[in-house]
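Peer 1: Next comes the sequence, and after it the predicted model I'd like to discuss.
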Amino acid sequence: MSRLKITAKELRAIGYPESPVIPVAMNVMEKHFKHHTKEAAFDILKAVLQSPKDYATHETLQPIAEKLLPKEKADGAEISLNNEGVHFNIFGADNIEQGALQQMYSAAKLPVAVAGALMPDAHHGYGLPIGGVLATENAVIPYGVGVDIGCRMCLSIFDIDVKDLTQREAFFTRELGEATLFGSGAMFQHAADHAVMDNALFYEMPLLKSLHGRAWKQLGSSGSGNHFAEFGIVDVPATDATLNVPAGTYVGFLTHSGSRALGANIANHYTKLAMSKRRLPQEAKHLAWLTLNEAEGMEYWLAMNLAGDYASACHHIIHQKIAKQLGRKPITMVENHHNFAWKERYDNKEVIVHRKGATPAGKDVLGIIPGSMTAPGFIVKGKGEEASINSASHGAGRKMSRTQAMANITNNALKEELAKHHVKLLGGGLDEAPFAYKDIEVVMQHQKALVDVVGKFTPKIVKMCGAETNRTRKNNKRDVVEGE
């Protein structure tokens, strides 16, 4: 198949203005959509031209949208980065792309930065790199948390014979299908009930009030992208006092998703406010912050925590449905956020620790680090390592962008990999194929000083959003962006 070639004349013919957008559009399309037909490529370009705002945070089309959007005048004064950044430790540097490193170097130069760390699964994102950890003084960075606020893991461990996963595969498959909804705009016709929806902030803050109805209809749903719900085998090699599960083999139910449209709208709203108050150099503009002394900063902090509670409620609703259908209560549940900000102590002072795609790993803190749809995940216990600001990776981390994965991975290759590992996949797309991710075993080797492994989860029946070939059309607004 011939590679896509676009001319400036063709772009002008469909309404694109002159430079600087035309060369940017040519470069983006020929680099990331090189195997698309010209007709398909121009459909995408027309969509961006018609509504650039919808693509302002898109993984590959954002540079085009940015050139098409009118320049907003910032009210605040321009702020320079420090000449030298605060120190940050890098774990697994050999496997971290240059883009993620550059983003972390920029973050370290922020005037509010205190310390940082880069996890071994790190890759390029918006604002902080995914896998980035940044401690700040009295300042919160909306894009240091990410768009999918409170994206988290939740694992229920059941004392069920693992042979049931094979012998009763149809039952487990059906229950996965009925437990939750996938898709960026997925909403239930009949909303679930949970105390989180009665939080007073939904009635006191105008932004949250406007989001309340949709949030309720999405309560218990799972989004798209790399979010999943899956059954698998949990191996606990030895009884650990913190996990408190006897050594043995169990059936596990594992979910990964965040705060849906609620978190995305909060993130985008307060990022715009932060950027209007603090203009930063181009390479750091998404790292604009709000202080907790400002009304906007405290509003974001409260809204962020509510979005985290909402994400947790989504998981609990899904797990309660599964437990009811299994007729069992879980022996235990392990869960953790990995897109969030916390008030913590560092170097004997209070700081705000942003973990964007990073797992809390304080002393004896339990967490889950997943691999991929075929690679194992790990139940871990933090060692409280200050060098990583009490953090660890949040997964294996991508080694291919979604566009690269779609262009380079075949359906046959994915089917063979699933068969090799005896995994049944429901939905899912090539952009989430195992080949798009780093080797989780290598990632875990790079953080042996950060966590102890107390259990292992091997996926067997995996439910994700449908094939991602329609991603550009369906998920323009990046309802799930930084859960990666």
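Peer 2: Great, that's in hand.
Peer 1: alpha carbons only for contacts and neighbour counts from here, please
Peer 2: Will do.
Peer 1: How much space separates the nearest residue to residue 22 once chain neighbours are set aside from residue 26?
Peer 2: Excluding the flanking residues, the one nearest residue 22 by Cα to Cα, 6 or more residues apart in numbering is residue 8, at 6.3 Å. As judged by Cα to Cα, to the nearest Å, residue 8 and residue 26 stand 8 Å apart.
Peer 1: go on, residue 281?
Peer 2: The value you get for residue 281 to residue 26, if Cα to Cα is used, is 25 Å.
Peer 1: Comparison target below:
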Amino acid sequence: MNGKHIQKLGFEKRAIKLALDAANLREDAGASRSEVLDELQAVQNNPTGYLSGGVYAELAAELHEQDQQVVSRQSAKLRDTPLPYRVWGEDLIDPGAHDQMDVAMRLPISRAGALMPDAHVGYGLPIGGVLATENAVIPYGVGVDIGCSMMLSVLPMAPGALGTEEARSLLMKHTRFGAGVAFEKRDRQDHEVLHDPAWKEQPLLRHLHPKAAEQIGTSGSGNHFVEFGTLTLKEADLGLEAGEYLAVLSHSGSRGFGAQVAGHFTGLAQKMHPTLDRTAQKLAWLPLDTHEGEAYWQAMNLAGRYALANHEQIHGRLARALGVKPGAQISNSHNLAWKQRHGGRELIVHRKGATPAEEGRLGLIPGSMADPGFVVRGRGVEAALNSASHGAGRQLGRKAAANTLAKKDVQSYLQGRGITLIGGGIDEAPQAYKRIEDVIARQNDLVDIVAQFQPRVVRMDTGSEDI
């Protein structure tokens, strides 16, 4: 038996040597050449049947791996043209966001999509993009800040009952912002999410747990904020009478924990699809029926719960300091993937900067540090995959805002609206964002307005250039 006999069977690369080694062992054991060739053909036709052991196990493993690579290359081929998808607020969306959504809709796993009026360019899926896939999850379709979310607490106090200086003092004492920051050890609080069994089920999560426990109840940088303001409820709703209330609104996520989960699993997804077109590499996916897909799904949902725990501690600290209990509390994640039925089948709906808006579901759509935010109730529009915008959306990137906006103009804008700002960089100036009123107007078929929140005292991390 020699290599030429093996090649005639169609073996290639490393499999030729493995087949020859196995064939020689079989011939040494007394098998005839024709018997060995028949056996090799059988292994080639069904390698999985020989993986459990025996003289052909190593060859079977190599052939199985080659088969998997072929399947991966085939499944990673993009569609020639994107699937159709609905767009809300077409006139507000830059071409780059459209281009990114088009690539996402060419993925072989994509089944439906939508673009919200706050959409702008992101990594992989655009911010404001909603994408439904079949049996697959895209780490960058969820985003780096997994579980990034909103929470509103309506307090049983009149807006004027809390003075500006007292509000400032409370925010300085009970909130923390920035990369790597944490409360002093004596001031940290426990939370049930830190005892979730999922932390122990993956080496990555075990590694990340100590830092997550250290940073619980804090916020990151960028557009994360905690603010006191006035909630105006024109009609009785939320279990409250119509009127004006003091309220706390926060925007926060899963800190460095979520970012490391995103980076780790994106790397695994890209290795799983090495031939994926360059334009779609940040949209590499993990099949949910693989170990990697199941692990990401578990880690993603844990990060989502952790993000909401951060909000709970922020709001709890402020309410206790004021000696009150919230009369109503609303929260929603807007960087997550959900299992959702669409068109009669279960799909994975990625919302990267989009608010869940199933019929009757409450959600929060903030404006900027100086502009109003809104409590909304979803209308369950199937074409939007039951989604709405997650905010106003950027119209200037961070560098563009820092390079083009004048500090005096931003300060004048804040003063004109009675905003007291703690921290905050010019890259987060109100002028860097689309007008929230325009964004809301473009999606009045997706949500109904329940209440309006006007910020008054705002705390954020310091930016590249303070305002």
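Peer 2: Okay, I see it. Only a predicted model underlies this, so the values are computations on that prediction, with no experimental measurement involved.
Peer 1: Same drill for residue 8 and residue 26 of the first structure, tell me which one is more crowded.
Peer 2: Ranked by neighbour count (other Cα atoms under 10 Å), residue 8 of the first structure and residue 26 place residue 26 first, with 18 against 15.
Peer 1: Could I get the contacting residues of the counterpart of residue 112 of the first structure in the second structure?
Peer 2: Residue pairing (TM-score structural alignment): residue 112 of the first structure is matched to residue 109 of the second structure. Contacts for residue 109 of the second structure (Cα atoms under 8 Å, 6 or more residues apart in numbering) come out as 133, 134, 135, 136.
Peer 1: what number of residues lie near the second one?
Peer 2: Spelled out, that is residue 134 of the second structure. Per other Cα under 10 Å, the neighbour tally for residue 134 of the second structure reads 18.
Peer 1: Identify the residue spatially nearest to it, adjacent ones excluded.
Peer 2: Using Cα to Cα, 6+ apart, the closest residue to residue 134 of the second structure is residue 347 (5.0 Å).
Peer 1: Identify the residues contacting that neighbour.
Peer 2: Residue 347 of the second structure is in contact with 132, 133, 134, 135, 339, 340, 341, counting by Cα under 8 Å, 6+ apart.
Peer 1: Turn the contacts of residue 109 of the second structure into TSV, including secondary structure.
Peer 2: Formatted as TSV, these follow (DSSP: H, G, I helix; E, B strand; the rest coil):
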residue	secondary structure
133	strand
134	coil
135	coil
136	strand
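Peer 1: Take those residues and lay them out in CSV including distance to residue 409 of the second structure.
Peer 2: Output for those, formatted as CSV (distance: Cα to Cα, whole Å):
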residue, distance to residue 409 of the second structure
133, 44
134, 48
135, 49
136, 46
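Peer 1: Which parts of the stretch 351-484 of the first structure are helices?
Peer 2: Applying DSSP state H, counting those that start in this stretch to the stretch 351-484 of the first structure gives helices spanning 402-408, 411-420, 440-445, 471-474.
Peer 1: again with the stretch 151-300 of the first structure
Peer 2: 164-167, 169-179, 201-204, 206-218, 260-277, 295-326.
Peer 1: among the ones you listed, which is nearest residue 106 of the first structure?
Peer 2: For the helices of the stretch 151-300 of the first structure, proximity to residue 106 of the first structure was assessed by Cα to Cα; helix 260-277 is nearest, at 15.7 Å.
Peer 1: The closest one vs helix 295-326, what angle?
Peer 2: Following axes from the mean of the first three to the mean of the last three Cα atoms, to 10 degrees, one obtains 170 degrees for the angle between helix 260-277 of the first structure and helix 295-326.
Peer 1: Tell me roughly how far helix 260-277 of the first structure lies from the second structure on average.
Peer 2: Following the fit onto the second structure, the mean deviation recorded for helix 260-277 of the first structure is 0.3 Å by mean Cα distance after the TM-score superposition for the first structure.
Peer 1: against the second structure, where does that helix fall?
Peer 2: Against the second structure, helix 260-277 of the first structure falls on residues 255-272 (TM-score structural alignment).
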